[in-house]
Structure formats: structure tokens, C-alpha cells
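Visitor: what shape does this take:
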Amino acid sequence: MPATAPPPRYAYLGPAGTFTEAALRQVASPDEAQYLPQVDVVSALESVRAVRADYAVVPIENSVEGGVTATLDTLATGLALVLLREVLVPITFVLAGRPGTRLADVRRVSTHPHAWAQCRRWVNTHLPGVVHVPATSTAAAGALLADPAAGSGAAADPGFEAALVAPLTAELYGLEVLATQVADNERAVTRFVVVGRPGPVPAPTGSDKTSLVVHLPSNDAGALLEMLEQFAARGVNLSRIESRPIGDLMGRYSFSIDAEGHVAEERVAEALMGLHRVCPHVRFLGSYPRADGVAPRIEPGMTDDAFAGARQWVEDLRGGRAS
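Guide: I've put the predicted structure just below:
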């Protein structure tokens, strides 16, 4: 009788109850996969590089705060990793404390820095003067508040009186909700990605993204335009572009880019070839389905058939078969 294959291992930003776990549950249920909670995003990604995990699920972009720099920077360097899928999770926060805590008791609030950034106006309005205590994740703040030090007793001081967490986290750790709907933007969404080791690129779906890290060809005037022209000339729209310091010298930056389309499509492949010709470093981070299912608008003359026809025309010219 053949042995049963072990379930895939997913590293993710833990502990239990994080928004990242909510994203992971959209990818694979606990019955289908082994969940490996990690203390931070870098640890989750490095687990895949070290083959301690098959995949990682990490946040990459928030609709309010922008790119998650720890994810962007870790993907940009080190052994190659690729994005296989993206997942969108609506973000809702509550302010939670130990049972018996009153809103008037709160002087320090713990949460992840991205969560704090999404709730600053509410905090300034309702809890002026409160100090932010950074946590590695929203759920980590809730877990520490519920159990400041295992075995030390309920009277131990975690260093804060309340935490900004997901409603599920408050329920999971037995915390009392002090306030609901505390986010500044009730429509906030975080984009998460499934990351794996390089392999065959998934087939195009007609609604895809291609992610890249690109270094500028020079520090001269027009260098950024030269890079962007590789996309514009082929009708490839960019859904995200962010600059990140390379780190070796002041003033040197790379660009983290999401382009609409798939590397199997002629216009995207041509853009990548153009980047490879003019830029000193291009890292391909994968082509994968868009979570929202929106297909890109392809301009006339930029379809696969148009590129194939133009290529055939040149071949005919070379062979003396056309004018």
C-alpha cells in the first residue's frame, strides 16, 4: 500500500488568530496542511528558503499603509523565491483588554505597527496621550495580554493595558472588547501572498499579475523613465510600484513592481526582455492569478496575435517574402 504524502507545510506570521492565519485559511484548511506559526515575516520567508516549510503566507500590501517593507526587502535579496497566489483579507480591529479593564484605565496599547497606523486617528480622538507598544503581530499582542508570562500568574504586567486586535483574536484569547470599529478606514484590506521556491510558472488565467524587483540602469536624469518605458511601449500597466533602498550606498534604490499580465503573454515577455537589456538587475518574483479576478485592458496592437504577426512580418522580410 503506497505511503500517504505528508501535508504541505505553511509558515505564516503567528501566533494563532492573526490576519495572516485568516489569509492562510483561504489557501488551505488546518485539515489539509501543517500550519507553522513564525515570530515575524522574515522568519516565515526564510523557513521556505531553508526548506523547513514548503510555502509561506505573508502580508505584502495594505490599502491604507502601503507596502509591507519586511516582505518586499526579504523577497528582493537572498535565494530566489516566487509568488504563487494572492489573497485579500478585509481588516477589522477591536480594542481589547483583560476582563474588568475599563477604557479609562488604558494608558498603553500594543499592536503591530501597521495596525497602529490604521487606527491612529481613532486612538487620538478617543484615547489621547496613549502610548503605542509595538508587537510582532496583532495576535501576539493579544496573546501576551492574556498570558503575560506563562506560569507567573494573572497579576503579571505585560507592559500595556489593551491591544488592537482582530475580533477573532479577542475571542480566542478570552479578552474583553472595550471598543469596536476602531479602524480609521472601515474598508481597509490587506493583500497577502503565498510564497514558494522557484519552479514551473502557473499557466495564465487571463487575470494575472507579474511581480519584479528592478534596479535602475543608472543614476542619471531619465533613468527612471527609461525603465518605465519598457512597460509603456508594450502596453503593460503597473498596478504597484514602490522604491526601496538597495542598502549599499546612499541614494541607490530598487523598485518593487506589480505589472498587469503574465510572463507567458507576449507584451509582458517583451517588457521583461527590455528590462533585461537596459537594467543591471531584474529579479522575477512570479506570475500568478489576481485575487480580484479583474482582467487587464489590452490596447490595440498589444495582443499576442499582434506581436506574433509583427514577428512573422519581420521573418518574411528577412526571407525576401514580403515588402
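
Visitor: going forward, measure contacts between C-alpha atoms and count neighbours the same way
Guide: Will do.

Visitor: quick one: the helices in the stretch 51-200 of the chain, in order.
Guide: Along the stretch 51-200 of the chain, the segments classed as helices by DSSP state H, counting those that start in this stretch run 69-76, 113-117, 120-126, 138-146, 167-172.

Visitor: what's the closest of those helices to D105?
Guide: Nearest to D105, of all the helices of the stretch 51-200 of the chain, is helix 120-126, at 12.5 Å by C-alpha to C-alpha.

Visitor: that older thread, so which of the helices of the stretch 51-200 of the chain is the most packed in?
Guide: Stretch with highest mean neighbour count among the helices of the stretch 51-200 of the chain: helix 138-146 (a mean of 26; mean count of other C-alpha atoms under 10 Å).

Visitor: related to what we said a few turns ago, in a markdown table: the helices of the stretch 51-200 of the chain, plus distance to T101.
Guide: A markdown table is the format used below for these (distance: least, C-alpha to C-alpha, whole Å):
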| stretch | distance to T101 |
| --- | --- |
| helix 69-76 | 34 |
| helix 113-117 | 20 |
| helix 120-126 | 16 |
| helix 138-146 | 12 |
| helix 167-172 | 13 |
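
Visitor: to compare with the earlier structure, here is another sequence to fold:
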Amino acid sequence: MTTLPRYAYLGPAGTFTEAALRAMVDPAQAEYMPCVDVVTALGAVRSGDADYAVVAIENTVEGGVTATLDTLAAGEPLMIVGETVLPIAFELLVREGTAWEDITAVSAHSHAWAQVRRWAHDTLPAAQFVSSTSNAAAAQALADSSLDLDVLGFNAALAPPGTGEALGLTVLADRVADNVSAATRFVKVGRPAAATEPTGADKTTLVVHLPRDESGALLEMLEQFAARGVNLSRIESRPIGDRPGEYSFSIDALGHIGEARVAEALIGLKRTCPVVRFLGSYPKADGEVTPVGVGTGEEAFEQARAWVEFLRRGEP
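Guide: Below is the predicted model of the structure:
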């Protein structure tokens, strides 16, 4: 009997994370494991209860998903092996008979609320926000007629498209979003393994601590990339937690550890920074080939290394 790989994700069924998982892995080829939060999903991979986790790591409104970034940055190493990007918009759901003027509180995941703040201010200025572990969880609770709304604490919910029809709730508004082009990036995370071969359209994710807290320290770290022609698509500071003012940096670099320019940048970081955590090299979701500048391609590095060897041997 063949055992299907187990995938942990932010549940319950119906979340955007499940939609991202479905985009990455056919449900017939995997066992889906809904989890209450990102930390639990990634913890399931670390403990061996799951083979992989699919989690949100970045959105176009709020930037990095801190729960994901911080959980990947500490603890037993994990590796990102793939990514996908989904457009994000919501339905506003209520129970039958609830009108716009009746809405006093709306429940959603905190990252969802961040993506509809302006809409909520303009449309429901008096409504309170009630945080939920996921948008699907809020909608499911609202659909449970045995739960009194006063006890529940909200009488509307934001959820992914199609949730209202599936749960028998009334859709008061659809395509709710402050930014019509909003999207969230999700990553597939597993335990450390040998890197795949470069595709030419790759991304490398790192966590780097600065060597010291002084003027120019960040520039010195960034120069490790700039000198090798490695472009960064994302860099965010995160508190280390030891004391105020100490930060690490979560970084996405365009390139693959199998490329000389990226490997050389990592060597430079390892020489100069106290902590460098490699979180994987993997194909970019958009598939766009990364431009490589003059003097930073594979041939240029091979020729430079060969030249140094000639010099070491005393050859002209």
C-alpha cells in the first residue's frame, strides 16, 4: 500500500491556504492535514507528523507574514521547496435576514482585515473587527446555527469566494478588497534536502543577522549581493528578541545556490555575518528568467577561478 505524502496547512477546509495547496498538489496525490495556525503546520513538519507544509509568507498589502518568517527563522531547520501566488479578494457573509445596517462586528484573519481596512472604513465604519484563526473558521462558526450571535461576538465574516454558497450563508458583497490586484504568496516547506538543479528562474530565501550594530553594517551585508550581481526581491527586518534594537533580515534573492554568483554571495555572508540561515532555493512562481549581469554569469566565475589557479601555479 502506497502512503501519500502528508501536507499540513492553515485550516479548516476552504481557506486560501488550502486553495494554494490544491494549486501545488493534486488532492488525489496527497493527504491534507488542516492545522489551527501556521506555527502548528510548520511544527508538524519538524516533528515528522507531516512531510510538507503550505503556508502564506508574503502579501502585497502587509508584506511578510510574521508568523511564517519568525517560525522559519528559529528552531530546527526547514527548507522552502516551491511557491505559488494567488489573487486575494473576499466575500462578506452574514446569516439569512441580516442587513447591512445590522452588522456590528466582522470576523476574519488579521491579514485579511489588513487587506480590506479602507473598504471597511467606508462601508462599515461602526463595525468592530474580531480576529479569527482563519477566514474559513470564522465563516464556519457563523454558519453554525446552534451558536448564538451574542455569544459568537460577530454577525458577519470575510471569507474566500464560494464560501457563502458552500455554507448556506448570504453574500452581501463579493470581490471585497482595498487593492483589486492584491495577491498572497504561499510556500511549500519541507525538511532539509539536497538542492534541486537551477532553472534560471529561481529564488533563494535567507535569514541573516548583521555582524554588529553600527553605521554601515547593513550596507556591508548588502554589498555581498551587489558585488556578485544578485538582485533582492524582498528584504524585511525582524526583531531578534534578545533586546530592543537588535534585528535580523529576512531576504529573498533572485538566483539559485547552484549558481556561482549566489554561492559566492553566501560565502561572503558566512564570512562576515554571525548567523546565516539558508531556507532554500526553488523555482519562482512567475517562471520569469532572472537577468544575469555582465561578469556575473557562470562562465565569468569559471574563467576568474581558472585565472587564479594559473597564478597560483606560476603560469602566465
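
Visitor: what's the TM-score here?
Guide: After superposition, the two chains reach a TM-score of 0.98 (TM-score structural alignment, normalised by the length of the second structure), with 316 aligned residues with a C-alpha RMSD of 1.2 Å.

Visitor: mind checking the helices of the stretch 51-200 of the first structure for the one nearest to F255 of the first structure?
Guide: Among these, helix 69-76 sits nearest to F255 of the first structure (C-alpha to C-alpha), with 9.4 Å.

Visitor: how about the helices of the stretch 51-200 of the first structure, which one is nearest V189 of the first structure?
Guide: helix 113-117 (11.4 Å).

Visitor: ok, average deviation of that closest one from the second structure?
Guide: By mean C-alpha distance after the TM-score superposition for the first structure, the fitted helix 113-117 of the first structure averages 0.7 Å away from its aligned residues in the second structure.

Visitor: against the second structure, where does that helix fall?
Guide: Under TM-score structural alignment, the match for helix 113-117 of the first structure in the second structure covers residues 110-114.

Visitor: can you check which of the helices of the stretch 51-200 of the first structure gets nearest to A53 of the first structure?
Guide: helix 69-76 (15.9 Å).

Visitor: what packs against the closest one?
Guide: Where contact means 3 or more C-alpha pairs under 8 Å, 6 or more residues apart in numbering; DSSP states H and E, helix 69-76 of the first structure is packed against helix 41-49, strand 55-62.

Visitor: give me whichever of the ones you listed is most buried.
Guide: strand 55-62 (a mean of 24).

Visitor: now it: which residue numbers in the second structure?
Guide: Going by TM-score structural alignment: strand 55-62 of the first structure matches residues 52-59.

Visitor: quick one: the matching stretch to chain centroid distance?
Guide: 4 Å (C-alpha atoms, centre = their mean, to the nearest Å).

Visitor: R234 of the second structure pairs with which position in the first structure?
Guide: For R234 of the second structure, the residue aligned by TM-score structural alignment is R240.

Visitor: can you verify its match is assigned to a strand?
Guide: Yes. Under DSSP: H, G, I helix; E, B strand; the rest coil, R240 of the first structure sits within a strand.

Visitor: how close does the nearest residue to P37 of the first structure once chain neighbours are set aside sit to A56 of the first structure?
Guide: The spatial neighbour of P37 of the first structure that comes closest, neighbours along the chain excluded (C-alpha to C-alpha, 6 or more residues apart in numbering), is G14 at 4.4 Å. Per C-alpha to C-alpha, to the nearest Å, G14 of the first structure is found 12 Å from A56 of the first structure.

Visitor: go on, L164 of the first structure?
Guide: Counting by C-alpha to C-alpha - L164 of the first structure and A56 of the first structure are separated by 24 Å.

Visitor: just S243 of the first structure next, same as before
Guide: Distance from S243 of the first structure to A56 of the first structure, by C-alpha to C-alpha: 24 Å.

Visitor: what's the mean gap between the helix ranked longest in the first structure and the aligned bit of the second structure?
Guide: For the first structure, the longest helix by residue count, based on DSSP state H, is helix 304-318. Superposed on the second structure, helix 304-318 of the first structure shows a mean distance to its aligned partners of 0.4 Å (mean C-alpha distance after the TM-score superposition for the first structure).

Visitor: what's that helix in contact with?
Guide: Defining contact as C-alpha atoms under 8 Å, 6 or more residues apart in numbering, one finds that helix 304-318 of the first structure is touched by E265, E266, R267, G301, A322, S323.

Visitor: of those residues - the most surrounded one?
Guide: The most crowded member of these, judged by other C-alpha atoms under 10 Å, is R267 (24 neighbours).

Visitor: which residue is the nearest non-sequential neighbour of it?
Guide: R267 of the first structure's closest residue in space is R234 (C-alpha to C-alpha, 6+ apart), at 5.4 Å.

Visitor: helix/strand/coil for the one you found?
Guide: coil.

Visitor: residues contacting it?
Guide: R267, V268, E270, A271, M302.

Visitor: map A183 of the second structure across to the first structure for me.
Guide: By TM-score structural alignment, A183 of the second structure lines up with V189 in the first structure.

Visitor: ok, that match - contacts?
Guide: So V189 of the first structure contacts N62, S63, V64, L88, V89, P90, I91 (C-alpha under 8 Å, 6+ apart).

Visitor: what separation do you get for the nearest residue to it once chain neighbours are set aside and A188 of the first structure?
Guide: Sequence neighbours aside, P90 is the residue nearest to V189 of the first structure in space, at 4.4 Å (criterion: C-alpha to C-alpha, 6+ apart). Note on P90 of the first structure: its distance to A188 of the first structure, by C-alpha to C-alpha, is 6 Å.

Visitor: what is the neighbour count of E62 of the second structure?
Guide: The burial count for E62 of the second structure: 13, using other C-alpha under 10 Å.

Visitor: that one reaches A114, doesn't it?
Guide: Yes. Counting by C-alpha atoms under 8 Å, E62 of the second structure does reach A114; the two are 6.9 Å apart.

Visitor: can you find the partner of L75 of the first structure in the second structure?
Guide: So, by TM-score structural alignment, L75 of the first structure is matched to L72.

Visitor: out of everything not next to it in sequence, what's closest to that match?
Guide: L78 (6.6 Å).

Visitor: burial count for the one you found?
Guide: 24.

Visitor: any idea how far it lies from T68 of the second structure?
Guide: On the measure of C-alpha to C-alpha, L78 of the second structure and T68 of the second structure end up 11 Å apart.

Visitor: now the match of R234 of the second structure: how far from F255 of the first structure?
Guide: According to C-alpha to C-alpha, R240 of the first structure stands 10 Å off from F255 of the first structure.
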